[in-house]
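Undergrad: structure for the following, please:
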Amino acid sequence: MSNDRNEFSWVGSQEHFIDDPDILMLNHMVVGRYGGHSKAGQSKNEDGCLVWFDEKDDWEFTIILDAHHTAESAELIVTEFNQRRSQITKLLSLNATHQSFKRLEENILILFQSSDFRSACSKVQGETSCLIVARKDKYVGWFSVGDCVLYLFHKELAALDQYQLNQRHFYQWIGKVNTFEGDVPCYSVGIHELRKGENRILVTTDGLIECPNEPYSNPLKLYNSFKNSNDDQSVVRSIFDELRDHNVKDNTTIISWNINSVKEAAMPSKSHNQSP
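TA: Below is the predicted model:
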């Protein structure tokens, strides 16, 4: 596990946090890890995550992983990206933001489709969902395989009931069962413009939304939790407390941070007489 000033990575096989959630602040980013409730039958944590950021060049890069059977597939992806940290951070530090996103997607595909990586996947036990999220300037982009979730909370979007950016896709994984071994790899990508003002980015594994009684199935509750508090650590701790109260078994990992965008965002033309 690394925990330097601007980089962090972890896999649940290293430390499981069952019954005992951990909340960590990395500068402006909060990382929460909860292994689930032992009384519900949980005995291992197969999540993983990676966080890099650079305040000078104005970007964050995160990966969140939800493996099953074992954490080996999550370990593999964390290791592969850590080995490519210098290469990827150079792409994110390019002056042309559109080139950063374009070349980042290209490099992710090169890695996941490489024969060496696919061979390594065939040797692990189990497979993982994988959500990669990068924020640069006033844009957030994602590369998603599987069912992890990316939220973007902003008052203008909330007024239109928009909270979630990516679509969860079931039966997609990387590992022993590997979408990149198919005739046509299955994944989704996207880029979204941040609105002017406070933007809350949150990525999570599905333990949060598949908790018994589904206390967080409606993202409005998450939105309000952060909107009504200035203490990100306390918000994440209260989320984990509620999951524990509902006897959640599944592992839950959360990465969240706030971006105050000072740049104007797209709005409908003045001649447009309908809502955006």
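
Undergrad: please count neighbours and contacts with C-alpha atoms only from this point.
TA: Fine.

Undergrad: would you tell me which helix is longest in this structure?
TA: Identified as the longest helix of the chain according to DSSP state H is helix 97-113.

Undergrad: packing partners for the helix or strand following that one?
TA: Proceeding N to C from helix 97-113, the next assigned helix or strand is helix 115-122, under DSSP states H and E. Helices and strands touching helix 115-122, as assessed by 3 or more CA pairs under 8 Å, 6 or more residues apart in numbering; DSSP states H and E, comprise helix 72-83, strand 174-175.

Undergrad: so what does the next helix or strand after helix 115-122 touch, helix or strand wise?
TA: Moving toward the C-terminus from helix 115-122, the next helix or strand (DSSP H and E) is strand 127-136. Counting contacts by 3+ CA pairs under 8 Å, 6+ apart, strand 127-136 is packed against strand 59-68, helix 72-83, strand 139-145, strand 174-175.

Undergrad: now with 6 Å, please.
TA: With contacts taken as 3 or more CA pairs under 6 Å, 6 or more residues apart in numbering; DSSP states H and E, strand 127-136 sits against strand 59-68, strand 139-145, strand 174-175.

Undergrad: could the helices and strands packed on helix 115-122 go into TSV alongside mean neighbour count and distance to Gly190?
TA: TSV is the format used below for those (neighbours: other CA atoms under 10 Å; distance: least, CA to CA, whole Å):
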stretch	mean neighbour count	distance to Gly190
helix 72-83	20	20
strand 174-175	27	19
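
Undergrad: here is a second sequence; please produce its structure as well for comparison:
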Amino acid sequence: MKAVHTFKWISDKKAYLNEIHVEELGPLSIGLYGGNSEGSAVENEEAVLAWCDPHGTWEFVMIFDAEHTIERAQFIINIICERKEKLLQLFSYPNHLVFHHTHMYLLSLFTDETFIEESEKMRGKTDCLICLRKDQLVYWLSVGECFIYLFHPELQQCKQGRLNEQRFYERIGRRNVFAAATPCFTSGVRELQKGTNHIVVATDKIIACGERMFKEEHFLYHSLLNVRYILEKMNAWKETNSAAIIGWTVDVGG
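TA: A predicted model of the protein is given here:
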């Protein structure tokens, strides 16, 4: 199997209560925060899986925000990791094929009868956001309330940073969007612009924290190069909620 940089974190192994953890993986800056116990935080129900090509061609990240159990996020991560070789093969496809085939492969996993049956046995519900960046294109698939942003100076002038919106009633769980005859989710592909592009994926607690300053995209845009700063602000506000955020920069030549 082709060697790639790998990061996997499940919050039941390390919750990071009252603690900020930032880890670098290739270009990725991965920030984790379990909430402040002074604000009555008692558990962290988030998870992250990240792979990146050592040669900088692509990055693949998954971020989860669960309710009542982290079991389903662990279950999904295990399924993805078991199929790592197939996914890496898909990532090697040319750009006019890679995103379509990766999207269809992911949907085939999520709509598989066994996956649905096993997932619906577990308590609670799970938000999930998947992102693949290859060359100067970025793909995402989102269920629930996690966010993905693509920041670029020209896009910021048009206030076009966020690529998806919150979907409060779409979850993977006992009421599973993938069990429906027509599954509901958000997905898309966007082209990166010439110059410096910043990609950010985050759980929704980032924008709901404290003074809600990060709900304004320009605050998040100017803070994203320092993931630790964002989490330190949350800790200073004694946030009960946990948070996970991944940010990285992609430069596109002229």
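
Undergrad: hmm, back to that, hey, which of the helices and strands packed on strand 127-136 of the first structure is tucked in deepest?
TA: strand 174-175 (a mean of 27; mean count of other CA atoms under 10 Å).

Undergrad: after superposition, how close is the next helix or strand after that one to the second structure?
TA: As assigned by DSSP H and E, the chain's next helix or strand after strand 174-175 of the first structure is strand 188-193. Here the mean offset of strand 188-193 of the first structure against the second structure after fitting is 0.6 Å, by mean CA distance after the TM-score superposition for the first structure.

Undergrad: out of the helices and strands packed on strand 127-136 of the first structure, flag the one nearest Ile191 of the first structure.
TA: Closest of those to Ile191 of the first structure is strand 139-145, at 4.1 Å (criterion: CA to CA).

Undergrad: which other residues reach that closest one?
TA: Contact partners of strand 139-145 of the first structure, identified using CA atoms under 6 Å, 6 or more residues apart in numbering, comprise 129-134, 172, 187-194.

Undergrad: let me know the closest of these to Ala158 of the first structure.
TA: Scanning the contacts of strand 139-145 of the first structure for proximity to Ala158 of the first structure, where the rule is CA to CA, the winner is Leu194, at 13.0 Å.

Undergrad: the second structure: which residue goes with the closest one?
TA: Aligned by TM-score structural alignment, Leu194 of the first structure pairs with Leu192 of the second structure.

Undergrad: now do the contacts for that match.
TA: Neighbouring residues of Leu192 of the second structure by CA under 6 Å, 6+ apart: 136-137.

Undergrad: against Leu220 of the second structure, how distant is it?
TA: Distance of Leu192 of the second structure to Leu220 of the second structure, given as CA to CA, to the nearest Å: 19 Å.

Undergrad: do Cys131 of the second structure as well
TA: Distance, Cys131 of the second structure to Leu220 of the second structure, using CA to CA: 19 Å.

Undergrad: how about the residue sitting nearest the centre point of the second structure: what's its closest non-neighbour residue?
TA: In the second structure, the C-alpha nearest the mean C-alpha coordinate belongs to Ile63, at 3.3 Å (CA atoms, centre = their mean). Spatial nearest neighbour of Ile63 of the second structure, excluding adjacent residues (CA to CA, 6 or more residues apart in numbering): Val48 at 4.7 Å.

Undergrad: Lys159 of the second structure -> the first structure?
TA: Checking TM-score structural alignment: Lys159 of the second structure goes with Asp161.

Undergrad: look at that match and say how many residues are nearby.
TA: By the other CA atoms under 10 Å criterion, the neighbourhood of Asp161 of the first structure contains 12 residues.

Undergrad: how about the secondary structure of it?
TA: Three states are possible here, and by DSSP: H, G, I helix; E, B strand; the rest coil the one that applies to Asp161 of the first structure is coil.

Undergrad: what's near enough to touch Leu17 of the second structure?
TA: Taking CA under 6 Å, 6+ apart, we find Leu17 of the second structure in contact with 34-35.

Undergrad: what helix or strand does it sit in?
TA: Applying DSSP H and E, one finds Leu17 of the second structure in no helix or strand.

Undergrad: next one: Leu157 of the first structure
TA: Applying DSSP H and E, one finds Leu157 of the first structure within helix 155-158.

Undergrad: distance check, the corresponding residue of the second structure for Ala134 of the first structure against Thr57 of the second structure.
TA: Under the alignment by TM-score structural alignment, Ala134 of the first structure pairs with Leu132 in the second structure. Using CA to CA, Leu132 of the second structure is found at 11 Å from Thr57 of the second structure.

Undergrad: in terms of neighbours, single out the busier of those two.
TA: A side-by-side neighbour count of Leu132 of the second structure and Thr57, using other CA under 10 Å, places Leu132 first with 24 against 14.

Undergrad: residues in contact with the more buried one?
TA: By CA under 6 Å, 6+ apart, the contact set of Leu132 of the second structure is 59-60, 138-139.

Undergrad: closest to Tyr105 of the second structure out of the residues you listed?
TA: Within these, proximity to Tyr105 of the second structure (CA to CA) peaks at Tyr139, which comes in at 13.5 Å.

Undergrad: which residue is the nearest non-sequential neighbour of the closest one?
TA: Spatial nearest neighbour of Tyr139 of the second structure, chain neighbours left out: Val189 (4.4 Å); criterion: CA to CA, 6+ apart.

Undergrad: returning to that earlier point: that's a strand at the residue nearest to Ile63 of the second structure, yeah?
TA: Yes. Val48 of the second structure: assigned to a strand according to three-state DSSP.

Undergrad: what count of nearby residues applies to it?
TA: Neighbours around Val48 of the second structure, by other CA under 10 Å: 25.

Undergrad: Ile207 of the second structure now?
TA: Neighbour count of Ile207 of the second structure, defined by other CA under 10 Å: 18.
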